[in-house]
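Have a look; sequence and predicted model below, questions after that.
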Amino acid sequence: MDSRTFLYTTYIATTPERLWQALTEPALTERYWGVSFESDWTEGSPLVWKQGGATMADPEQVVLSSDPYRQLAYTWHSFTQAWAKGVGLSEDVRAEIAAERRSAVTFDLEPQGSQVKLTVTHDFDPAGALHAMCSQGWPPILSSLKTLLETGEPLPAR
């Protein structure tokens, strides 16, 4: 295998439509993730990532797959100096992860009665440090997403 993969599955008491909305609407992603996105969410479209006061846009930062209410995939964001400063990441770490092969994340949505099974798959550079960082970051983000959709409020910021 030429990559390392993070795989996480959770079940959320919601609809595929509401989960899709939570994955794609900036006002919602900002609430549980602290990130907002700008995109028209069609395959091949650019994806602008906003976090920590920084805006990241890059020609290789694109939507890979968009099948509303079923699957969404995109390349992971560009690691700029402004982003690193905004989120409190050292320049050494930023430079290390910026040198890695661009990763990609896929969200698979599968209705399961009154719930939606959400599977997140994130593929990484096999020799990189980003895998360990994201593997620690995804569980609280996805827990906050689940909590937001089930209760109306995300988990408290950490």
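Arrived safely. Numbers count the residues shown, from 1 in each chain.

going forward, measure contacts and count neighbours with C-alpha atoms only.
Noted.

Would you check that A22 makes contact with E30?
No - A22 is not in contact with E30 according to Cα atoms under 8 Å; the separation is 9.5 Å.

which one of the two has more residues nearby?
A22 (20 against 15; other Cα atoms under 10 Å).

Distance of the residue lying farthest from the centre of the chain relative to L64?
The outermost residue of the chain relative to its centre, with distances by Cα atoms, centre = their mean, is G113 at 25.1 Å. Computed with Cα to Cα, to the nearest Å, the distance linking G113 and L64 is 28 Å.

Over to G53?
Per Cα to Cα, G53 is found 25 Å from L64.

okay, now the one to match up with it:
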Amino acid sequence: MVWEEGGARTADPAQVVLESEPPRRLSYTWHTFTPEWAANAGVDEELRARLAADRRSQVTFEIEPLGETVRLTVVHEAHDPGSAVLGMVSQGWPALVSGLKTLLETGEPLPEPKV
């Protein structure tokens, strides 16, 4: 599996699809935190090193039909309490799923946050 984010690509043999049951389920190992990824994502070297030291985790997406709608469940697991990755994804996934919901409902993405 190749991770692509913001124009940067991260390939690693340990990034693999664990389960694929289209269109209901996808599970894969979370990506590798390279210096190139960190530079592209605006992550400093100290945080990148902490992220890279955490155990590799797993993400699972489940899609369940509910009449004319669907339920999307995102599970990110295998983190040690207090891990750097857990802190990052605990904020990242809710924002990403909220943005996806807005896009699907309105056809427009959420505006980029002003920094």
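Everything's here; your move. What you are looking at is a predicted structure, and each value in this text was computed from that prediction instead of being measured.

Grab the most central residue of structure 2 for me.
Of all residues in structure 2, the one closest to the mean position by Cα atoms, centre = their mean is W93, 6.5 Å from it.

helix, strand or coil for that residue?
helix (DSSP: H, G, I helix; E, B strand; the rest coil).

quick revisit: to which residue of structure 2 is the residue farthest from the centre of structure 1 aligned?
Superposed on structure 2 with TM-score structural alignment, G113 of structure 1 falls opposite G67.

How about A82 of structure 1?
Residue correspondence, TM-score structural alignment: A82 of structure 1 in this structure matches E36 in structure 2.

Might you report the residue contacts of its match?
For E36 of structure 2, the contacting residues are A8, taking Cα atoms under 8 Å, 6 or more residues apart in numbering as the criterion.

What strand or helix carries it?
Applying DSSP states H and E as the criterion places E36 of structure 2 in helix 35-41.

Next: R31 of structure 1.
R31 of structure 1 is part of helix 26-33 when elements are defined by DSSP H and E.

Likewise for V70 of structure 2?
Taking DSSP H and E as the definition, one finds V70 of structure 2 inside strand 69-77.

ok, average deviation of that strand from structure 1?
Per the superposition on structure 1, strand 69-77 of structure 2 and its aligned residues are separated by 0.6 Å on average (mean Cα distance after the TM-score superposition for structure 1).

hmm, who's touching that strand?
Counting by Cα under 8 Å, 6+ apart, the neighbours of strand 69-77 of structure 2 from elsewhere in the structure are 57-65, 89, 93.

swap in stretch 18-28 of structure 2?
Contact with stretch 18-28 of structure 2 is made by 15-17, 29, 58-64, as judged by Cα under 8 Å, 6+ apart.

and it, how far apart are its ends?
5 Å.

Report the buried residues of it.
Within stretch 18-28 of structure 2, the residues that qualify as buried by neighbour count (16 or more other Cα atoms under 10 Å) are 26-28.

how about TSV for those, with secondary structure added?
What follows is those, written out as TSV (three-state DSSP):
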residue	secondary structure
L26	strand
S27	strand
Y28	strand
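
quick revisit: and the contacts of stretch 18-28 of structure 2, which are buried?
15-16, 29, 58-62.
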